[in-house]
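> Show me how the following folds:
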Amino acid sequence: MNNLNKEKISDRQALLGFNYFSKIGPKSMLLLEKYFSSPAQAYLANLFNLEKAGIKYQIALDFINWRKTFSPQATEEKLTKEGVFFITWHDDNYPRLLKEIAAPPFLLYYRGSLEVLNDESKNRLAIVGSRKNSAYAEKIITTFLPDLIEQKVEIVSGLALGIDALAHRATLNNKGITIAVLGTGVNANNIYPRANRCLAEEIIKQGSILISEFPPNTPPLPQNFPQRNRLISGLAQATLIIEAQKKSGSLITANFALNQNREVLAIPGNIFSEFSQGTNNLIKCGAKTITKVEDILEIFQLEKSEPRKKKKIKTKKIILDDPLEKIIYQLLKQANERAEKINIDELVKLSKLDTSVINSKLSILELRGIIKSDGINYDLA
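Got it, this is the predicted structure:
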């Protein structure tokens, strides 16, 4: 930028510039807007006035040197060409619920349907949990989500592996609305984790939205994700933790929800599982215990719809002549009834059969379509 004073800059573009300069966050932006008549005036200010506004000398100096290399106008044009858009906290469509939290982001990037962010008269539930979910957690999501979606409850999560991804997919499968809050940029080649890039595009395709307070091409820095978590809880009236270890990012989200005066909900889990220690502790500390979908609907003062008449599905009779296949099938069936999957080591321990025999019989059962595997665990097909 050769001559800042001759180059016209809008307030939106000024906020875009401040957002790209990572050393000025929401609290500093509030100081600037309090001192200057507009974001544009703050962006073009000299060192003396930036300091008077409350910005530390070194940060103000770094900003003045940095802005010589940055063009908000060119950056906005580039983002638009790439299909990345943004709103600021001065825009009418900025989420009302976010404005209520401490230090809300002054700018949000998005891809997808902006209308989704309008939270007037909407019920929103944030769902978070372990990246290594159990079959128990998967069953909770696939059981609860259809009823929640039918009552127009929108689902907020963080696009992480495990619980987050399951929540987003179950919402899409039931034709619901979901908001994915990222700890990276929202541009397609920047989605993290890479394994969820197709899911991210599907969220956009089905009329939902990806959002982030981080500029495009921001890498998945560890410190970004706890910061991102305050937005997950901030966008919803309640946060549900399904599975979490004793020290988990999900508990950070729960703590944000508590500080934001939002409901904290938790699913009780197996007392012997490390992935239930966090949720069980939350319940001990006062989180609302969730054991059925009606417990969640009650938070929003909603009632479960009358159950639809399900078509009777003829179950295929499993005929096994091999006694060893029968043993393995029964163990898998028992695990399935407990909403669990089972791995080879557990099958060897329970069946007392040799590993090579187990592998052979599992392959036969899988080829016959009786069981299925995710590469590690086995379950009934």
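> switch to C-alpha atoms for all contacts and neighbour counts from now on
Fine.
> Return the distance of S37 relative to L31.
Per CA to CA, to the nearest Å, S37 is found 11 Å from L31.
> Please say which of these two ends up with more neighbours.
Each of S37 and L31 has its neighbours counted (other CA atoms under 10 Å); L31 has more, 16 against 10.
> Doesn't that one lie inside a helix?
Yes - per DSSP: H, G, I helix; E, B strand; the rest coil, L31 lies within a helix segment.
> State the distance from it to G25.
10 Å.
> How about R169?
32 Å.
> contacting residues around T88?
Neighbour list for T88: R12, L15, Y94, F106, L107, L108 [criterion: CA atoms under 8 Å, 6 or more residues apart in numbering].
> Any buried residues in the helix or strand harbouring E202, and which?
Element membership of E202 [criterion: DSSP states H and E] is helix 197-205. By 16 or more other CA atoms under 10 Å, the buried positions in helix 197-205 come out as R197, L199, A200, E201, E202, I203, I204.
> what do you get for stretch 17-25?
G17, F18, N19, Y20, F21, I24.
> Find the residue closest to the residue nearest the centre of the chain in space, skipping its chain neighbours.
Residue closest to the average C-alpha location in the chain (CA atoms, centre = their mean): G158, at 1.5 Å. Once flanking residues are discounted, G158 sits nearest to V181: 4.8 Å by CA to CA, 6 or more residues apart in numbering.
> For the stretch 101-250 of the chain, just list every one of the helices.
Using DSSP state H, counting those that start in this stretch, the helices of the stretch 101-250 of the chain run over residues 135-150, 163-173, 197-205, 224-234, 249-259.
> between the last one and helix 224-234, what angle do the directions make?
In this structure, helix 249-259 runs at an angle of 40 degrees to helix 224-234, with axes from the mean of the first three to the mean of the last three CA atoms, to 10 degrees as the basis.
> to compare against the first, here's another:
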Amino acid sequence: MNKEGLLAYFPKLSPRRYRDMIAVFGSAESFWNSSFAQTKQVPWPADVVAEFMAWKKTVDEAAIELRLQNSGVACLPQSDPGYPPLLRQIYDPPPALFVRGTLTDARPHLAVVGTRKFSPYGKQIAAELTAALARRGLVIVSGLALGIDSIAHHSALSAGGTTIAVLGSGVDDASIYPSAHRGLAKKIIENGGALVSEYPPGFKPTQYSFPERNRIMGQPPDTGRSQAYYVGG
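Below you'll find the predicted structure:
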């Protein structure tokens, strides 16, 4: 397995730390194969370096690959040709993306962000607008969350369109949050869309993972243009 993909499993690897590591070692492969003394050249806190070296000894590469295969999840590190070009251009691109389903072509994408508690009017606007744009060929991107997010996904599917869900959790069935939307996630994949996350299978969401995933929604996984709109309550 590509060492970039393996590094994405290290719990303390933030986009900034990944960027600092590449600046020193040039590649994830070189960093992975470095000695403890060499690893300390990276401007990480000493305890994080020590934790990484200890963690690396426990990594079961074969087990990780098997879990990805059994879950139908593809790992796209930054060096992979399938990694979204637009996402590479942001300040803190994810070291890798984990994907279930089909990443779409260069069609325009619309990211929909909304409140979990909404008014009837907000629901109507979100449903009508996303359905209309999906019929025109736009790919609807949202976060699979309760509220406006799920309305956007459902409306796109009902209109015969394609939709992508960017998660703050792993994309495997056991990790999908909220669990009530596992059925919706399945429909998204079955209808030509995808589930996308910077977090590996098995990752449970935290208070930080949802705000962090929003930067991916703003530059969705395609090669075309993207726009975003917010639907309040």
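> Next, the TM-score between them, please.
TM-score for the superposed chains, counting by TM-score structural alignment, normalised by the length of structure 2: 0.92, backed by 229 aligned residues with a CA RMSD of 1.6 Å.
> before we move on, back to that, distance to S363 of structure 1 and neighbour count for the contacts of T88 of structure 1 - can I get that in TSV?
What follows is those, written out as TSV (distance: CA to CA, whole Å; neighbours: other CA atoms under 10 Å):
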residue	distance to S363 of structure 1	neighbour count
R12	59	21
L15	58	22
Y94	53	20
F106	55	21
L107	53	23
L108	49	19
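> Could you export those to JSON lines, including columns for distance to W66 of structure 1?
As requested, the contacts of T88 of structure 1 are exported to JSON lines (distance: CA to CA, whole Å):
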{"residue": "R12", "distance to W66 of structure 1": "18"}
{"residue": "L15", "distance to W66 of structure 1": "15"}
{"residue": "Y94", "distance to W66 of structure 1": "28"}
{"residue": "F106", "distance to W66 of structure 1": "20"}
{"residue": "L107", "distance to W66 of structure 1": "19"}
{"residue": "L108", "distance to W66 of structure 1": "21"}
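> Go through those residues and name the one nearest E120 of structure 1.
The nearest member of those to E120 of structure 1, counting by CA to CA, is Y94 at 10.8 Å.
> Tell me the secondary structure at the closest one.
coil.
> what's the distance between the counterpart of it in structure 2 and L97 of structure 2?
Mapped onto structure 2 by TM-score structural alignment, Y94 of structure 1 lines up with Y83. Using CA to CA, Y83 of structure 2 is found at 8 Å from L97 of structure 2.
> so what's in contact with those two at the same time?
Joint contacts of Y83 of structure 2 and L97 (CA under 8 Å, 6+ apart) are L76, P77.
> in the superposed pair, what's the mean gap between the helix holding E202 of structure 1 and structure 2?
Helix 197-205 of structure 1, aligned to structure 2 and superposed, deviates on average by 0.6 Å (mean CA distance after the TM-score superposition for structure 1).
> Can you check what angle separates that helix from helix 163-173?
Using the same axes, to 10 degrees: helix 197-205 of structure 1 against helix 163-173 is 40 degrees.
> now helix 197-205 of structure 1: which residue numbers in structure 2?
Against structure 2, helix 197-205 of structure 1 falls on residues 182-190 (TM-score structural alignment).
> Can you give the distance of that stretch from its chain's centre?
With CA atoms, centre = their mean, to the nearest Å as the basis, stretch 182-190 of structure 2 stands 16 Å off its chain's centre.
> and L110 of structure 2, what pairs with it in structure 1?
L110 of structure 2 maps onto L125 in structure 1, by TM-score structural alignment.
> Skipping its backbone neighbours, what lies nearest W66 of structure 1 in space?
Closest residue to W66 of structure 1 in three dimensions, ignoring its sequence neighbours and counting by CA to CA, 6+ apart: F21, at 7.7 Å.
> what's the nearest residue to the counterpart of N224 of structure 1 in structure 2 if we skip its chain neighbours?
Per TM-score structural alignment, the equivalent position to N224 of structure 1 in structure 2 is S209. Using CA to CA, 6+ apart and skipping the chain neighbours, the partner closest in space to S209 of structure 2 is G168 (5.0 Å).
> Same check on V42 of structure 2?
M21 is the one closest to V42 of structure 2 (CA to CA, 6+ apart), at 5.7 Å.
> Next one: the residue mapped onto that neighbour from structure 1 from N46 of structure 1, what distance?
Under the alignment (TM-score structural alignment), M21 of structure 2 pairs with L32 in structure 1. Using CA to CA, L32 of structure 1 is found at 12 Å from N46 of structure 1.
> Comparing the two, which shows the higher neighbour count?
Just comparing L32 of structure 1 and N46: by other CA under 10 Å the higher neighbour count belongs to L32, 25 against 13.
> thought that one was touching G54?
Yes - counting by CA atoms under 8 Å, L32 of structure 1 touches G54, with 7.5 Å between them.
> Tell me, how many residues neighbour R230 of structure 1?
Residues within reach of R230 of structure 1, counting by other CA under 10 Å, total 24.
> give the contact list for it.
Counted by CA under 8 Å, 6+ apart, R230 of structure 1 has contacts T253, F256, A257.
> again, only this time at 6 Å
For R230 of structure 1, the contact set (CA atoms under 6 Å, 6 or more residues apart in numbering) comprises F256.
> Tell me the counterpart of A131 of structure 2 in structure 1.
So, by TM-score structural alignment, A131 of structure 2 is matched to P146.
> oh sorry, the question was meant for S155 of structure 2
Aligning on TM-score structural alignment places S155 of structure 2 opposite A170 in structure 1.
> Quickly note the distance from the closest residue to G129 of structure 1 other than its chain neighbours to V156 of structure 1.
Counting by CA to CA, 6+ apart, the nearest residue to G129 of structure 1 once its immediate chain neighbours are dropped is E243, at 4.7 Å. Distance from E243 of structure 1 to V156 of structure 1, counting by CA to CA: 16 Å.
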